[in-house]
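Undergrad: Need a 3D model of the sequence below.
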Amino acid sequence: MRRYRHSEQRVPTGRPYLLREVYDKTPSIDDRICALPDPADPTEYEAIADALWDLFLSTRNLAEQRSGTGCTRHPDGPVDTEAPEDWGFCLLCNTNRRRGQPSSTAAQKPPKHVWAVPPPPYTHGALLQTRRSLNDALLELNYRAPDASFQAVADLAHAAFVIARELSRPRTYGCLVHPGAPLDPAAPKGRPMCIFCAGRERRASYGPPTVTVRPSRPLPPVRHPDR
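TA: A predicted model of the protein is given here:
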């Protein structure tokens, strides 16, 4: 009986359909971005942010799944948004450490973000530059491209979405990191800061957290039966 061997260049199931879906969504997004003036009203970026998020979902399905916690024990567990510095992002492991179990640790170098997040400031020019990089990466993409190429496309799509999302926020406060965020009423006078930046500085001033290790209970004496 003749046996057939699968080719090493076999295309994964569903990749051609998802890749065609990405190619169909990209031109309309490019037209919307190029048609906007600089600067544009924040409301004009809302539809672009929604379209980029839809594009990111398609590119994310083409790439390998990533863990938001960086933890080998709980790869799909909840993320600790208040994780101290040099700690993992796994909420379950960090809770055990806070309870006095220092041996419970997450990944040594957890990713700061699951997908790429560009640094501020977020401007219309940054959105155009990210769009060009995304189009260049899509031109080199094919059915048998390596997995790293699909991950790079997903990162660029997410970066473009983050920029458009920040540009769609109301311009009520000039924070470059969190545009549109409300002011912190407890911030020092003369230093107006948004609530996110003020909270980050406040947590940094607390220093590293103290881990209380529970003392082990002494073993009871061994009772020998009376002879």
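
Undergrad: When you work out contacts or count neighbours from here on, use the C-alpha atoms and nothing else.
TA: Noted.

Undergrad: ok, residue 160 - how many residues close by?
TA: 28 (other Cα atoms under 10 Å).

Undergrad: and what of residue 77?
TA: For residue 77, using other Cα under 10 Å, the count is 17.

Undergrad: What of the one 5 residues further on?
TA: Here the neighbour count serves as a burial measure; for residue 82 (other Cα under 10 Å) it reads 11.

Undergrad: To check against the first, give me the structure of this:
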Amino acid sequence: MSYSDVRELRTALQTATDIAYGWEANPPVDQLAEVSDALRRALASVRAMESELGGTTGCREHPRGAVDPLYGDKDDPLPPGWGRCLLCNDRRRRAASGRRAAR
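TA: Below you'll find the model as predicted:
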């Protein structure tokens, strides 16, 4: 992770905060676009840091593996203790159904 990523994150968040701080009930449309741009820059910085710090799955075995598309699905929530790793979750699903994992 680079200092420039952290600096960009702080700058973008401060910009959004500075603009939005004075808003009342009806913010100006041109300022909405500025805040939106600043928040996009902040999100891009966070994603860059996230990818540098070990991936998106949070899995020790597959830190840069595929993210389970069912992760966070409100209609089909993952069981307690399951994570975002598609490979591990697929293995768990196969074990729960009694099927052998493909090799």
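
Undergrad: Would you mind measuring from residue 48 of the second structure to residue 93 of the second structure?
TA: When distance is defined by Cα to Cα, to the nearest Å, residue 48 of the second structure is 31 Å away from residue 93 of the second structure.

Undergrad: Looking at these two, which is more packed in?
TA: Applying other Cα under 10 Å to residue 48 of the second structure and residue 93 shows that residue 48 carries more neighbours, namely 16 against 13.

Undergrad: Which secondary structure element is home to the more buried one?
TA: Residue 48 of the second structure belongs to helix 29-52 when elements are defined using DSSP states H and E.

Undergrad: which residues sit against stretch 40-59 of the first structure?
TA: 18-19, 21-22, 25-26, 29, 32-33, 36, 150-151, 153-154, 157-158, 160-162, 164-165, 167-171 (Cα atoms under 8 Å, 6 or more residues apart in numbering).

Undergrad: Write the PyMOL selection for whichever of the residues you listed are buried.
TA: In PyMOL, a selection of the buried entries from those looks like this (16 or more other Cα atoms under 10 Å):
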select buried, resi 18+19+22+26+29+33+150+151+153+154+157+158+160+161+162+164+165+167+168+169
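
Undergrad: Show me the contacts of stretch 40-59 of the first structure that map onto helices.
TA: 18-19, 21-22, 25-26, 29, 32-33, 150-151, 153-154, 157-158, 160-162, 164-165, 167 (DSSP state H).

Undergrad: contacting residues around the residue mapped onto residue 90 of the first structure from the second structure?
TA: Counting by TM-score structural alignment, residue 90 of the first structure corresponds to residue 85 in the second structure. By Cα under 8 Å, 6+ apart, residue 85 of the second structure lies in contact with 57-59, 62-63, 65-68.

Undergrad: Find the nearest non-adjacent residue to the residue mapped onto residue 21 of the second structure from the first structure, please.
TA: In the first structure, the residue matched to residue 21 of the second structure (TM-score structural alignment) is residue 34. Excluding the flanking residues, the one nearest residue 34 of the first structure by Cα to Cα, 6 or more residues apart in numbering is residue 128, at 7.8 Å.

Undergrad: So what's the residue count around the one you found?
TA: 16.

Undergrad: isn't it right up against residue 33?
TA: Yes. Counting by Cα atoms under 8 Å, residue 128 of the first structure does reach residue 33; the two are 7.4 Å apart.

Undergrad: Mind checking which of the contacts of residue 85 of the second structure land in helices?
TA: Per DSSP H, the contacts of residue 85 of the second structure never map to helices.

Undergrad: most neighbours, which of those residues?
TA: Most surrounded of these: other Cα under 10 Å gives residue 67, at 21 neighbours.

Undergrad: so that residue makes contact with residue 58?
TA: No. At 9.4 Å, residue 67 of the second structure and residue 58 do not qualify as touching, with contact defined as Cα under 8 Å.

Undergrad: list residues touching both of these two?
TA: 84-85.

Undergrad: counterpart of residue 61 of the second structure in the first structure?
TA: Aligned partner of residue 61 of the second structure by TM-score structural alignment: residue 73.

Undergrad: mind checking how far its match is from residue 88 of the first structure?
TA: Distance from residue 73 of the first structure to residue 88 of the first structure, by Cα to Cα: 12 Å.

Undergrad: Could you do residue 137 of the first structure as well?
TA: Noted for residue 137 of the first structure: a distance of 32 Å to residue 88 of the first structure, by Cα to Cα.

Undergrad: How about residue 72 of the first structure?
TA: 11 Å.

Undergrad: quick one: which of those two has more around it?
TA: For residue 72 of the first structure versus residue 88, the count of surrounding residues by other Cα under 10 Å is larger for residue 88: 24 against 12.
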